[in-house]
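A.B. asks: Any chance you could fold what I've pasted below:
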Amino acid sequence: MTSESVRSQRSTAWTGRSRGGELLFLVCAALVPRAGIIGVWLGSFVIAAGFLVIGGRKQYGILSYWWRLRPRCSRWTLLVTLWRHYASFGRVLCDRLLFILSPQRYRLESTGIEHAIGLMRQRRGFIFLSAHHGNWEIAPLLIQRGISEAQSQAAARGEPAAIAPPVVHIVMIQGDLPAIQRFSDRHRGNWPVRFHDPRNALGTAVELAAALGRGEIVCLLGDRVHADQPAVAGRFLGRLARFPAGPFQTALLTGAPILPAFMTKTGLGGYRLEVDPPWTVRAASRADRQAAVAAAAQRWARRLELQVRRYPFQWHNFFDFFTPSAESPRR
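C.D. replies: Reported below is the predicted structural model:
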């Protein structure tokens, strides 16, 4: 593994905007509750087949991912694999909508959420580090539920309700269509939320450092590099790949712990939030900072690889993760 930082040499095509337009979204919002979980499961294969025919086989960088996982599979096997992968993504999108409208239809469980609750009780800021795996966008809703349950249990024991909802900072591009954006904003829950554009690297870094210093929560995705964001190379699925350096630089400079977290689909109506124990990024001196960031990125790469090997169809990062710039990093 190289310890040198790299930068993305070109922007991805991601703009934050959902495909299909407002009309398709409104149609889905009307049909998904009627179709239910089983209907969504069946329909996802039909929609995925259409997408595959229209252009899904060549779109994005999904082929490089499956070539790393299954280098000996035939073309027909690869075609079926892509179809299943697109169907998985379609189910996640529909689940996200249906969960917001009818959360009682889903069985939710969590492991490790006590790590986050413990840090909140200490009024200590921390970084939730996740990826485009499973249904990452409904994870905050399950976290809120876990906090509420902890509050209720404390009250039942006669203890003060010690956890005030902290401000949550989410780094993401908000460029969706107006109707979709309004729907998302209306169903984000009761926590105060602040959004930060990842394309404004310097300004966002300053804002997040201040937030962590106030004991607030920062949510970051560690599997996509936007435009000219700083990146670091790490070995992933047997090859060098580019990871955003921001989460690890922020943890190093602020001392905030990192909690890897994944929202994994466990069945037709089931999800599990998995939160790992916290870990920190430290350097003995300024000269060691670059190596510390690289080591932290590699630690995250190993954790992400474990997750995608365990649930390969749930990694929905369709951009090319393995690029020549990661093989020849530059300062």
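A.B. asks: all contacts plus neighbour counts: C-alpha atoms, from now on.
C.D. replies: OK.
A.B. asks: Against Ala87, how distant is Trp66?
C.D. replies: Separation of Trp66 from Ala87 (CA to CA, to the nearest Å) stands at 15 Å.
A.B. asks: who touches stretch 118-136?
C.D. replies: 92-93, 96, 162-163, 166, 211-223, 247, 251, 256-265, 304, 308, 314-317 (CA atoms under 8 Å, 6 or more residues apart in numbering).
A.B. asks: Pull out the buried positions in it.
C.D. replies: By neighbour count, with 16 or more other CA atoms under 10 Å as the criterion, the buried positions of stretch 118-136 are 119-120, 123-136.
A.B. asks: repeat for stretch 266-285
C.D. replies: Those would be 269, 271-276, 278, 281-282, for stretch 266-285 by 16+ other CA under 10 Å.
A.B. asks: Tell me how far it lies from the chain's centre.
C.D. replies: Centroid separation between stretch 266-285 and its chain, computed with CA atoms, centre = their mean, to the nearest Å, is 11 Å.
A.B. asks: still on that earlier bit, quick check: helices, which of the buried residues of stretch 118-136 are part of them?
C.D. replies: Judged by DSSP state H, the subset of these located in helices is 119-120.
A.B. asks: I have a second one here; can you model it like the first so I can compare?
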Amino acid sequence: MSWTRERERGGAALRLMAWIARRMGWRVSHALLYPVTAWFMLSAPARQREAMRRFQRRALGREPGWPDLWRPYFVFAATMLDRVYLLQGRTEGFEIAVSGLEALDAHIAKGAGCVLLGAHLGSFESMRTLADRGCPVEVMAFMYEANARLANAVFSALSPEKAERVVALGRADSMLRAKECLERGGLVGILADRRPAVGEDRVVPVPFLGQPAPLPAGPHILAAVLGAPVMLAFGLWKGPRRYEIRFEEFAERVVLRRAAREADLRDSVLRYAARLEAVACEHPANWFNFYDFWEEMGEAAASAPAAVPEAAVGRRAVLALPAAAPLSLPASAQAGGLEGVMAALAAVRRSEADFTESKEIAGLADTLPSSGTLLWEAPSTLEKQVVEPFRERVVVSGDRLVYERPARGERQEVNLDQAPEVRALVEAIRSTLAGDLATLRRHYEVSFEGALPAWTVVLHPLSARVRAVVQRVEVRGEGGAIRWFQTVGNESSVMRVTPRP
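C.D. replies: As a prediction, this is how the structure comes out:
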């Protein structure tokens, strides 16, 4: 599985956050990061969470808990918020410490330019603030754009002039523009920790946190061809609006000798991996590779989503919890239309069902299945037990949502009163099961299609915040039983339900 095929998530949510940040200020926006992070975590596919656990287990040297899993999601959200302000040059309130700047200045003084190798570790945007502080030379960033078009569009609109300094790799003129920038004595930044997104798919498997990881050869080959000095660059998030920018010497030149090309290339990638590993272990919450970095999980092991944070944020069910709370309903729907369906649903006080769920996962060419059981107990308890690909449990009761993964001893609890967006998503499921039309209409525009025995209820969110996550919820049924539950938004999920007798 390659990160390049993962569906980008959260474009609408990102636009909303950018709007809030510009109009309501940093403090209000920062407070909103907590429910946003909670939603992204809860809706993140099992595959993604497993990938993050594997990184943390190796970086921390112990079994990670929920606080460990929370931190990279929160820090990523915080850097995205800060990016809104940094792109606009609004650095008041920010503390940015810099180390290694003298070595970089020395390369600049020689007029030969410099290649900066970075990683998806912390904020590359924080490093670009140095250019705004009077960097005497041009700074140009080279990146793969295919997996972040929505985010790039949002941030480019905030600062069109800075967007011009970002060059998409893989285009015919990419190498030429990098060469011209260096010839003018400028700085060329490249993120060197992910498999190439376009062109040759060449990687060098090297040890990283104890296991072979496929790191890209391209940035090292590019540095060798350009013939410029190379430094490592990291922009580390240390706390709210606090960053540490590190520049480290890497090589006066990356030289790939004709007679020992492969050995030299491997040596360069090995040295990069060693430094990346050290910094990642020192600051694990800054690790933003939310995918199977070692490419070791395989499709079977990943039979669970991966793009949300991912429903954290591509297309899939809105909550990784009961993305489809179905359940057996009485077969007698005496009245017709929407009211008749709601009455049939309300008559069910307890019901169990088996489910199979298909999620569109950006990292795979096919959808990924999961299966398990659902339990509904009126008036407000809904439980989803995932059995395959591994066991998870989500319970919503009253105003509390609880996630558990018993095999790892993990448990997290969310107060729905403190997460109104999550509550709205929960009520799409729970209030439908309860036949509570009044509550549904507080959160959604409700429409009804068909007639008994076959019917469809379609929900469109009233809240702009919820619409940033999900555009439509569709429930289909036959007679008095729900058979289908689908959410469509940044990610999509379809759950098929078989009520138990």
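A.B. asks: TM-score of the superposition?
C.D. replies: The TM-score (TM-score structural alignment, normalised by the length of the first structure) is 0.76; 291 aligned residues with a CA RMSD of 3.0 Å.
A.B. asks: Go through the contacts of stretch 118-136 of the first structure and flag which are in strands.
C.D. replies: Among the contacts of stretch 118-136 of the first structure, the ones falling in strands (DSSP state E) are 217-221, 258-265.
A.B. asks: residue ranges of the helices in the first structure, please?
C.D. replies: 21-51, 62-69, 75-101, 113-121, 139-156, 178-186, 201-213, 246-254, 289-310, 324-327.
A.B. asks: try the stretch 301-450 of the second structure
C.D. replies: 337-346, 420-434, 437-443 (DSSP state H, counting those that start in this stretch).
A.B. asks: what's the matching range in the first structure for the second one?
C.D. replies: Here helix 420-434 of the second structure fails to align to any part of the first structure, judged by TM-score structural alignment.
A.B. asks: so what does that helix touch, helix or strand wise?
C.D. replies: With contacts taken as 3 or more CA pairs under 8 Å, 6 or more residues apart in numbering; DSSP states H and E, helix 420-434 of the second structure sits against helix 26-43, helix 337-346, helix 437-443, helix 464-467.
A.B. asks: quick check: angle from that helix to helix 337-346?
C.D. replies: Orientation check (axes from the mean of the first three to the mean of the last three CA atoms, to 10 degrees): helix 420-434 of the second structure against helix 337-346 gives 90 degrees.
A.B. asks: on that earlier part again, quick one: the helices of the first structure as JSON lines, columns for distance to Gly234 of the first structure too.
C.D. replies: Output for the helices of the first structure, formatted as JSON lines (distance: least, CA to CA, whole Å):
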{"stretch": "helix 21-51", "distance to Gly234 of the first structure": "31"}
{"stretch": "helix 62-69", "distance to Gly234 of the first structure": "15"}
{"stretch": "helix 75-101", "distance to Gly234 of the first structure": "24"}
{"stretch": "helix 113-121", "distance to Gly234 of the first structure": "26"}
{"stretch": "helix 139-156", "distance to Gly234 of the first structure": "26"}
{"stretch": "helix 178-186", "distance to Gly234 of the first structure": "34"}
{"stretch": "helix 201-213", "distance to Gly234 of the first structure": "20"}
{"stretch": "helix 246-254", "distance to Gly234 of the first structure": "13"}
{"stretch": "helix 289-310", "distance to Gly234 of the first structure": "5"}
{"stretch": "helix 324-327", "distance to Gly234 of the first structure": "8"}
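A.B. asks: Let me know which of these is tucked in deepest.
C.D. replies: Across the helices of the first structure, averaging neighbours per residue (mean count of other CA atoms under 10 Å) puts helix 246-254 on top, at a mean of 21.
A.B. asks: Could you name the helices and strands sitting against it?
C.D. replies: Using 3+ CA pairs under 8 Å, 6+ apart, helix 246-254 of the first structure sits against strand 126-130, helix 201-213, helix 289-310.
A.B. asks: will you turn those into JSON lines that also has distance to Leu177 of the first structure?
C.D. replies: Listed next are those as JSON lines, based on distance: least, CA to CA, whole Å:
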{"stretch": "strand 126-130", "distance to Leu177 of the first structure": "25"}
{"stretch": "helix 201-213", "distance to Leu177 of the first structure": "23"}
{"stretch": "helix 289-310", "distance to Leu177 of the first structure": "30"}
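A.B. asks: of these, which approaches Arg235 of the first structure most closely?
C.D. replies: Among those, helix 289-310 comes nearest to Arg235 of the first structure, with 6.7 Å by CA to CA.
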